[in-house]
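>>> My questions are about this predicted structure, shown below with the sequence.
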Amino acid sequence: MSFQERKKKILMILDEFEALSVMEISRKLSISPATVRRDLQDLSEEGLLQRTHGGAMKLDNLPFVAFHKKQTANTESKQEIGKLAAAQVVDGDTIFMDCGSTVFAMCAHLKKLNKLKVITNSLPIVAELIDTPGIGINLIGGELDKERRAVHGDMAVQHIDTYHVSKAFVGVDGISLQNGLTAHSEKEAQITKAFLKNAEQVYLLTDSSKIGKDAYVKFGTLKSIHFLITDAQLTGPLKKKIEQEGVRVLQ
């Protein structure tokens, strides 16, 4: 049975039963548990189901559905960026992770580490990493944005200001040579500014569709970041000009 055939059948039985363990899916489809685990991970990375401890559940049964719908946009690009970003993290690091869906794509690859501390305002990141041995989680406190599944506000900024980390991984709504880093939301810009201030190295994760474009809240210059992690579509003069600002581009 091909992956596409297994994918269709797994989603069909999850639609019927809402949540199943690896062993239950294995028995129902007559495929090995190892194959089921691999398929569930692939489907989770595509944003088509939610992995649970020992199995999976359909997205309609989650409090994080809106986030996962956002996560499915530019899925392949986000997964590649997330994988490259996670490769910059080493055992023993303490890192900031914001609530963006591209930053969330790091999670599957961070699980390979033996010792890591994650400070985040993202509930989906907490849900994804909470059962991973070796990863400690510090959830930022403050006001909960139910749509974004993230914590914001003045108390959240105060929380962030009590820490200093080696690396921060943040997203952006727009980045340009003229206006630097921009966001659609003042509260998200506030959180990102706090991350930038309290990290030794800042990694900005975004697909190339947001480069050269602006949102309405300006919150930082290109000199606020050290690394730009993006897809292979960023080439030519724009890439060179960004690098001339002191930003190292990783693709």
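Nice, thanks for sending it over. Residues are numbered from 1 along each chain as shown.

>>> C-alpha only now, for contacts and for neighbours.
Will do.

>>> which element follows the helix or strand hosting residue 102 toward the C-terminus?
Assigned by DSSP states H and E, residue 102 belongs to helix 101-104. For helix 101-104, the succeeding helix or strand toward the C-terminus, using DSSP H and E, is helix 107-110.

>>> outside of stretch 141-154, which residues touch it?
With contact meaning C-alpha atoms under 8 Å, 6 or more residues apart in numbering, stretch 141-154 is reached by 64, 66-67, 99, 121-124, 140, 155-156, 159, 187-188, 190-191.

>>> Now the buried members of those.
64, 67, 99, 121-124, 140, 156, 187-188, 190-191 (16 or more other C-alpha atoms under 10 Å).

>>> next, the one to line up against it:
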Amino acid sequence: MIHSKRHGEILRLLNEEGTVTIASLAERLGVSLETVRRDVRPLTDEGSILKMHGAVSLPSMAGEAPFERRMRENAEAKRLIARMVAATIRDGESIMLDTGTTTSFLARELLGHRRLTVVTNSSDIARTLATVNGNKVYMAGGELRSDSG
């Protein structure tokens, strides 16, 4: 149940970003930290959101893998960074991509590139680029971590 327009905006931001800090909500909503805390209290009480230390998230995201949650946090900024970096990479070049959410966005931006040689320790990046456009993908050895692939 939405109690106010700000409650609706808080829920909209959480749907888009996953987890949002109280400070960010205050800034984006143009209200004080205490107002945000008062706004999230009824949403927390009814189970619409989860309150963590200094931030809030949706309950459906609590059981989600940390990597998946981070893929949604600041997603638009990560996409912009990825687009800018992808524009500097030419077909046929060799690149190394470390594991991470911004580099995973970069891998998706590179789907239009051809004949890349990619060295990565990320199973997500390897899966994204290995089977397209004549790319060669090499994976660095090591332990496969469940939270980030």
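Perfect, I can see it now. What you are looking at is a predicted structure, and each value in this text was computed from that prediction instead of being measured.

>>> returning to what we had before: average offset between the helix holding residue 102 of the first structure and the second structure?
Helix 101-104 of the first structure differs from its equivalent in the second structure by a mean of 0.8 Å after superposition (mean C-alpha distance after the TM-score superposition for the first structure).

>>> quick one on the thing from earlier: from the contacts of stretch 141-154 of the first structure, which single one is nearest residue 249 of the first structure?
residue 99 (21.8 Å; C-alpha to C-alpha).

>>> List the residues that contact that closest one.
Going by C-alpha under 8 Å, 6+ apart, the list of residues near residue 99 of the first structure reads 120, 121, 122, 123, 124, 125, 148, 149, 150, 170, 171.

>>> Give me the nearest residue to the residue nearest in space to the middle of the first structure, chain neighbours excluded.
Among the residues of the first structure, the one closest to the centroid is residue 104, at 1.4 Å (C-alpha atoms, centre = their mean). If the residues on either side of it in the chain are set aside, residue 104 of the first structure comes closest to residue 125, at 6.1 Å by C-alpha to C-alpha, 6 or more residues apart in numbering.

>>> Next: residue 106 of the first structure.
Leaving aside its chain neighbours, residue 106 of the first structure sits nearest to residue 82 (4.2 Å; criterion: C-alpha to C-alpha, 6+ apart).

>>> What residue in the second structure is paired with that neighbour?
Under the alignment (TM-score structural alignment), residue 82 of the first structure pairs with residue 82 of the second structure.

>>> Wait, that match touches residue 100, no?
No: look at residue 82 of the second structure against residue 100 with C-alpha atoms under 8 Å: they stay out of range, at 11.8 Å.

>>> so how far is residue 80 of the first structure from residue 90 of the first structure?
Going from residue 90 of the first structure to residue 80 of the first structure by C-alpha to C-alpha, to the nearest Å gives 18 Å.

>>> The two: who's more crowded?
Neighbours were counted for residue 90 of the first structure and for residue 80 using other C-alpha atoms under 10 Å; residue 80 has more, 20 against 13.

>>> Look at that one and give its secondary structure.
What DSSP: H, G, I helix; E, B strand; the rest coil gives for residue 80 of the first structure is helix.

>>> three-state assignment of residue 16 of the second structure?
Once three-state DSSP is applied, residue 16 of the second structure turns out helix.

>>> Number of residues surrounding it?
14.

>>> residue contacts, it?
residue 72.

>>> What does it correspond to in the first structure?
Match for residue 16 of the second structure (TM-score structural alignment): no aligned residue.

>>> Next one: residue 16 of the second structure from residue 70 of the second structure, what distance?
Counting by C-alpha to C-alpha, the gap from residue 16 of the second structure to residue 70 of the second structure is 12 Å.

>>> got it, and residue 51 of the second structure?
The gap separating residue 51 of the second structure from residue 70 of the second structure is 17 Å, by C-alpha to C-alpha.

>>> neighbour count winner among those two?
Higher neighbour count among residue 51 of the second structure and residue 70: residue 51, with 20 against 17, using other C-alpha under 10 Å.

>>> Give me the buried stretch members for stretch 125-137 of the second structure, please.
Going by neighbour count (16+ other C-alpha under 10 Å), the buried part of stretch 125-137 of the second structure is 125, 126, 128, 129, 130, 135, 136, 137.

>>> State the distance from the third one to residue 103 of the second structure.
The one in question is residue 128 of the second structure. For residue 128 of the second structure, the distance to residue 103 of the second structure equals 11 Å [C-alpha to C-alpha].

>>> ok, now the second one?
When C-alpha to C-alpha is applied, the distance between residue 126 of the second structure and residue 103 of the second structure equals 11 Å.

>>> Point me to the helix or strand that includes residue 193 of the first structure.
Secondary structure assignment for residue 193 of the first structure, by DSSP H and E: helix 186-197.
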